[in-house]
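S.K.: this one's structure only:
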C-alpha cells in the first residue's frame, strides 16, 4: 500500500479493503459521495490468470462500496485488467450506471492489460447484484 499526499475535499483511505468493508460502513454510514475512485491493485504473482482474478475481486469490492456510498448520477472509476472476468464485470457496472467506458492512459504500456472503467450516471435505488 502506498501513501498519497492529501488533496482538498478528498477522503483518501489507505487500508486492506477486504478486511475493512465494515469499517467503511460504520464510518460513512449515511454519507454520499460524488465520485468513488479505485486505483487498487493486489501484489502481482506473475500468473496472468491469478493476477486478473485478484484484481477483479478488488473491482467487485470497490463497486459494492460505490453502490452503497455514491450520490445519484455519481461517478465510479476503477482500475481493471483485461481478461476472463472483465466483460462480466462490465455488465455488472452497466447495470448500475448510465454510461460505462474503457480508458487506457497514454502512460500505460501498450502490452499491459491494465485499463480503467469510467462509469457515469449512478442509477439510484438499485440493489447491488
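M.R.: Here it is on my side, so go on. Keep in mind it's a predicted model, so treat the numbers as computed, not measured.
S.K.: switch to C-alpha atoms for all contacts and neighbour counts from now on
M.R.: Noted.
S.K.: give the contact list for residue 68.
M.R.: Counting by C-alpha atoms under 8 Å, 6 or more residues apart in numbering, residue 68 makes contact with nothing.
S.K.: structure B:
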C-alpha cells in the first residue's frame, strides 16, 4: 500500500509481504510487521541490535536507572540491545567489564560485556553468572526473557510466571541493598504471590509500558526498586 501526501509532505510506503509456499500466515504477518516497524528501522540505522534497545533506553530516561560504576546482570540478553544501551552509560569496558549477559542463543561480542551462552533455566546458570561477576554483587538485574509460547493461554501464563519468578529469585540472591530488578511481564500475568514477594523485598514496584513496546502487545515491564536485602524481615 502506498500513501501519498500533498506537496512538501513525505511519501510513506508500507511494505506488504506475500505469503510464500512453506511460510505460515503468522510468520508472514510477523515479517510484514517487522518491515514496517519504525523502531526496527531506527535500530538498524543507529547500530542497535534490536528495537528492544529503545525500551530500556526510555525506561532509563524516565526512571534514571543507569549510573557510572554500576554492575549489571542481563538475563535473556540476546541479541544484546539492552547491554548496548547500558554499557557506555555505566562505563563498562573490555578492561573493566561491569555487565554480564546470559542467553542460550549465540551473540556477537559487545564491548564491555561478558556474554555467557547458556540457558538461564539450567541449574548451574546462577552460579555461572556469579562466577562471571567475580563474586561482586549487582546493582541491577534486568530480564527481557520470554518463554516460548504454545498458543494455550493457561500454559503460556504459567511459563511466563515461572520465568519471572526464577529471575526474581536470582535478583534477590545477587543484588546490593538499594538495587533494582527490571523484568518483562504481561498484562494480567503478574501473580499476586509474585508481586507480594517483590513488595516485601523492594521499597517500590512500578509497572511501565515504553512507547517502543508495540501497542498491540500485552507486554509491560515491572520495576522493583530499593532492594531491602535477602531477609527484609530479619
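M.R.: Okay, I see it. Note that the structure is predicted; figures quoted are calculated from it, not measured.
S.K.: residues in the first structure matched by the helix of greatest length in the second structure, start to end?
M.R.: Longest helix in the second structure by number of residues (criterion: DSSP state H): helix 153-174. The aligned range for helix 153-174 of the second structure in the first structure is 48-69, by TM-score structural alignment.
S.K.: What residues of the matching stretch count as buried?
M.R.: 51-59, 61-69 (16 or more other C-alpha atoms under 10 Å).
S.K.: same question, stretch 80-89 of the second structure
M.R.: In stretch 80-89 of the second structure, counting by 16+ other C-alpha under 10 Å, buried: 80, 81, 82, 83, 84, 85, 86, 87.
S.K.: picking up where we left off before, so after the longest helix of the second structure, what's the next helix or strand?
M.R.: strand 175-186 (DSSP states H and E).
S.K.: how big's the offset between the next helix or strand along the chain from that following strand and the first structure?
M.R.: Per DSSP H and E, the first helix or strand lying C-terminal to strand 175-186 of the second structure is helix 192-201. Compared with the first structure after fitting, helix 192-201 of the second structure deviates on average by 1.5 Å (mean C-alpha distance after the TM-score superposition for the first structure).
S.K.: who touches helix 192-201 of the second structure?
M.R.: Outside helix 192-201 of the second structure, the residues that reach it (C-alpha under 8 Å, 6+ apart) are 165, 168, 172, 205, 224, 227, 228, 229, 230, 231, 232.
S.K.: Which of the residues you listed fall within helices?
M.R.: Those of the contacts of helix 192-201 of the second structure lying in helices (DSSP H): 165, 168, 172.
S.K.: so which of the residues you listed would you say is closest to residue 92 of the second structure?
M.R.: residue 172 (22.9 Å; C-alpha to C-alpha).
S.K.: wait, the closest one sits on residue 228?
M.R.: No - assessed by C-alpha atoms under 8 Å, residue 172 of the second structure is found out of contact with residue 228, at 9.2 Å.
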